[in-house]
Every structure is written in structure tokens, then in C-alpha cells.
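Visitor: Fold the stuff below for me.
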Amino acid sequence: MATAERHAGNLYIRTEVFQAKCLVEGLKRLGVGRFSVYGISYGGIVAYHMAEMNPLEIDKVVIVSSAIGYTEEQKERQLTRIGRRISGFLVPESPQDLRFLVSLSMYRNDFLKWVPDFFFRQFINAMYKTHRKERLEMIEHLLTKDADPNVPILTQETLIIWGDQDKVFPLEFAHQLHRHLGSKSKLVILKNTGHAVNMESPCELNILIKTFVFRHSYHMLEV
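Guide: Next up, the predicted model:
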């Protein structure tokens, strides 16, 4: 029983809701008042929860390439489409795992054939060796939790940005979120861009965020 309780506790602190609460509490302790938030992929899910739970503190929201409000059918279909064990490449152990992750995330990925394996090994050692267990627990939570297509509608103005070649979360997820949020949201689709919008279209992304957020706005936080 004690082991099960510890396991449940570990999974709770890996949830996006818990992380959203921690970020907001941390900002309050630093004296940050009202601010805007931007998140990409998993960070966008955390940002969404931050905004939903703190409508007075958070001014505007930018969501990039984040699956929010999907159905169980969409989840299963996308996992089947990817065709590999998710934790095996989201927390890569080998150059092959990392190559697959980059090729899935980026539309323009021809450069991969020129990158030697030793570079990927060093990258894995630097980025994925620490807190590996915690990362895997986070992925376990994402994969096992029930899909919820009826997420709360945000009260903040929200900018949704997506790559038209996203193979992780195809465009249907973007249009679905846009419809769900309604008139207070805006969807921008970037051409020839995959899931890693910040890597493939950084200039366009930065311009869109700054134009949207810094129009008579407050502090901005990237998740």
C-alpha cells in the first residue's frame, strides 16, 4: 500500500496541473503580478492550465503545437500513426531514437543525414541522462490519463500557432482547439513548418508572439 501511494504521488507531481500550480506560485513569490504566458507542445498544455486556473493573473495566452481537448479516438489514432513506443524516443537512449524524434518533429529534416552519431550521443548525455525516471513518469501520465475533449474555455485572448506539416499533432488539433475557444482566439498556420515551430520558423514565431502579447500587455512567461 505504501509503495502504491508513493507511486501515485510521483505521478501526481508529474501532471501538467501540478506543474502549472507550481509555476504560478513561484511567480507570485517572485513578486510577478499580471503576465502573459506562451508554451509549445507539452509546455502549451501547462500554459493552458495556468491560464484556466488563474484568469485574473494571466493576461494573454499563446499556444503552439499543443494537443488540448482531444478525444480518445484521436489519441489512439495518432499513437498508431506514429507507430513506435512513445517513451522510447521522447526520452531517447540512442542516436537512432533521437534521429526519429527530430525527423518526426521537423518538416525540413534533410540535415539529419549529415549529423554523425557521436553528436547525438553527446546531446543525449547532456539533455536526457538526468531526471530520466521523472521524464518517463511524466510521459506515462500523459499516455494513461483519459482524454478530455471538454476542457474549460479560456477567458483570455488566445493566439494558436501551428505548423502546416506537423506530424506529431496534425492540423485537425489546431482547428479543433480554435473552434473550442471561439471568438477570443486566433489561429495562425505557418507554411512548410513541422511540430518544432520554434526551430523551423523562429523569426515568424517571435514576430507573431511579440505583436500579439506586447500590445498594451504585461510580463510574458515562456513555459
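
Visitor: drop to CA atoms for contacts and neighbour counts, all remaining ones
Guide: OK.

Visitor: Just the helices from this protein, written as ranges.
Guide: For the chain, helices defined by DSSP state H occupy the ranges 2-13, 16-29, 42-53, 72-82, 86-90, 95-105, 117-127, 132-144, 171-181, 197-200, 202-213.

Visitor: quick one, which of the ones you listed is packed in tightest?
Guide: Of all these, helix 42-53 carries the top mean neighbour count, a mean of 22, counting by mean count of other Cα atoms under 10 Å.

Visitor: so how far is that helix from its chain's centroid?
Guide: Counting by Cα atoms, centre = their mean, to the nearest Å, helix 42-53 is centred 9 Å from the centre of its parent chain.

Visitor: Alongside the first, I'd like the structure of this one:
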Amino acid sequence: MTHQLTTEGKYTYLEVGKGTPLLVLHGLMGGLSNFDSVTEHFSQKGYKVIVPILPLYTKSLLKTNVKAFSKYVYEFIQFKKLDQVILLGNSLGGHIGLYLTKLHPECVKALIITGSSGLYESAMGSGYTKRGDYEVIKKKAQDVFYDPAIATKEIVDEVYETVNDRNKLIKTLAIAKSAIRHNMAKELPKMTTETCIIWGENDIVTPPEVAEEFHSLLPNSELFWIDKCGHAAMMEHPEEFNQILDSWLTKHKL
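Guide: Next up is the predicted model:
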């Protein structure tokens, strides 16, 4: 799928389809292509799928954190004049979605999180003492998935480039620390937004017990498992992921 990106002001984003806005938030090492299947499927099902590129490496170090990214997404929602969005976030994107929902529940119709940080993660931002060793980075990228073959050379090359760029590595570490600092365990029980939790049973970055904890803390949440699946369910099992989400959205008339 070829992305036709739009740039307006400080925002660059993908927008496909018409209807209810489904705003997709990517993770720390995740590009827009991670959501190809989601974009293709839901843009044909009455949703306007919008995927903004998050400014993970372009903000000052002081603004390289979960709170600042949430503010950026909220400003993007206002800029686009969107009303009552459905937020879908993977990994860091899930955390940003949760934080934004906490701050501005009035603008979030529903929330979908998959492999989200916010409670615990074995951070991608750690263990880069051998970042110059391509094979070490390749293994780290493969560990994100149940099936290592999902970590294509293109994905591995991108992670390798990121961690060997000093500026990006510093900001990657800052984001990882921010994710730990912005632990949301105390806030989640107060958040009543309808939430769909879709999790890989074999996720080692945010293990299954993290999903269980999100489910127990979020009052209006439902938890769905995908077997033989790691940290990025929408990439490893796109059809099953879309089917689960489709059914959940239909059930809640979203």
C-alpha cells in the first residue's frame, strides 16, 4: 500500500476514507506501514482513518515525553476539527492515547490499545550497549514478534539506523524513561471511556499480565487475545486483529 501523505502546517499525516474518525497512533519504532491492514480495512467500512506522524525525534529533549506527544495529538485533533474520535494506539501510541483520553475524555469516543505501555514495558529503549552490532539489533527487532520473519530487513535497517543516530538514541531513551515515569495505574480506574484491549499472547515487550492489569483497572474495557502473536498484533495477525476490532466497534455501535 502506497501512502499519500498530507502536510499541513506542522502536521504530516495519512488520511484515507470517509466517516467516523479513527485516529491511529504509532509506536516508538513503528512506522505508518505497521497499520496498512487497519487503514485499508476500516477506510472501506465507514471510517476516516487518520495516521499522524508523531514528532518523536524532532521536538526538544524537554518536550520528548508522553505528555508533550499527547498535547501534540490533541492539537492535531483541534486543527483537523475532528469531533469524538476513536483512538487506536500500539505500544507508545497506546500510552499517548491513554494519556490524551485522561486529559480530554470529551473528545475521545472510544479507545483501542494493543501492546500499550503505560503500566510496564521491557523497553525498546534499553540494552543498546552493542548498538553497532547489526546482528544484536536484528535479534532485538525479531524479539518484538512471535514470528521473527515479520522483522523484515527494512524494519531491522530502520531500527539499526535509529539507534546508531546519536540524537535519535538520546530521544529514544528519553521516551522510554518518560513511559516509565508516566505510569497510569492510579488514573485508569477513573477513566470510563469504552476501551478495547487487543493483545498478543506471546508479547515479551508488554507481557500478557500487563493486558490483564489494564483490563482490571479500566472500568469499561474488554480484553481480546491473539495466539502466536507478539507486540504488534495488527502486523502479525492483521485479519484476526481487524475482525476483533470490527466486531467490537459494531457491538458498541461505534
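
Visitor: TM-score of the superposition?
Guide: TM-score for the superposed chains, counting by TM-score structural alignment, normalised by the length of structure 1: 0.72, backed by 193 aligned residues with a Cα RMSD of 3.4 Å.

Visitor: follow-up on the earlier one: just send the helices of structure 1 back as JSON lines, with distance to residue 164 of structure 1 too.
Guide: Shown next, in JSON lines, are the helices of structure 1 (distance: least, Cα to Cα, whole Å):
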{"stretch": "helix 2-13", "distance to residue 164 of structure 1": "33"}
{"stretch": "helix 16-29", "distance to residue 164 of structure 1": "26"}
{"stretch": "helix 42-53", "distance to residue 164 of structure 1": "17"}
{"stretch": "helix 72-82", "distance to residue 164 of structure 1": "16"}
{"stretch": "helix 86-90", "distance to residue 164 of structure 1": "22"}
{"stretch": "helix 95-105", "distance to residue 164 of structure 1": "12"}
{"stretch": "helix 117-127", "distance to residue 164 of structure 1": "27"}
{"stretch": "helix 132-144", "distance to residue 164 of structure 1": "24"}
{"stretch": "helix 171-181", "distance to residue 164 of structure 1": "6"}
{"stretch": "helix 197-200", "distance to residue 164 of structure 1": "10"}
{"stretch": "helix 202-213", "distance to residue 164 of structure 1": "14"}
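
Visitor: Quick one, which of those helices gets closest to residue 222 of structure 1.
Guide: helix 42-53 (8.3 Å; Cα to Cα).

Visitor: In structure 1, what stretch matches stretch 202-210 of structure 2?
Guide: Counting by TM-score structural alignment, stretch 202-210 of structure 2 falls onto residues 165-173 of structure 1.

Visitor: With stretch 5-17 of structure 2 instead?
Guide: Alignment note (TM-score structural alignment): stretch 5-17 of structure 2 is unmatched in structure 1.

Visitor: in that stretch, what's buried?
Guide: Buried residues in stretch 5-17 of structure 2, counted by 16 or more other Cα atoms under 10 Å: 11, 12, 13, 14, 15, 16, 17.

Visitor: So what's the gap between the helix or strand that contains the fourth one and the chain middle?
Guide: So the one you mean is residue 14 of structure 2. According to DSSP states H and E, residue 14 of structure 2 maps onto strand 11-16. Relative to its chain's centre, strand 11-16 of structure 2 lies at 16 Å (Cα atoms, centre = their mean).

Visitor: Show me what it is packed against.
Guide: strand 5-8, strand 47-52 (3 or more Cα pairs under 8 Å, 6 or more residues apart in numbering; DSSP states H and E).

Visitor: Throw those into TSV and include distance to residue 226 of structure 2, thanks.
Guide: Shown next, in TSV, are these (distance: least, Cα to Cα, whole Å):
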stretch	distance to residue 226 of structure 2
strand 5-8	31
strand 47-52	23
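
Visitor: Now do residue 208 of structure 2 against residue 112 of structure 2, distance only.
Guide: Distance check for residue 208 of structure 2 against residue 112 of structure 2: by Cα to Cα, to the nearest Å, it reads 16 Å.

Visitor: Next: residue 61 of structure 2.
Guide: Applying Cα to Cα to residue 61 of structure 2 and residue 112 of structure 2 gives a distance of 28 Å.

Visitor: Name the surrounding residues that touch stretch 185-201 of structure 2.
Guide: Residues from elsewhere that reach stretch 185-201 of structure 2 (Cα atoms under 8 Å, 6 or more residues apart in numbering): 101-102, 105, 108-115, 118-119, 207-208, 211, 214-215, 217-233, 241, 244-245, 248.

Visitor: same thing but 7 Å
Guide: Residues outside stretch 185-201 of structure 2 that contact it (Cα atoms under 7 Å, 6 or more residues apart in numbering): 102, 110-115, 119, 208, 211, 217-231, 233.

Visitor: What residues of that stretch count as buried?
Guide: Buried residues in stretch 185-201 of structure 2, counted by 16+ other Cα under 10 Å: 188, 191, 193, 194, 195, 196, 197, 198, 199, 200, 201.

Visitor: In strands, which of those appear?
Guide: Per DSSP state E, strands hold the following members of those: 195, 196, 197, 198, 199, 200.
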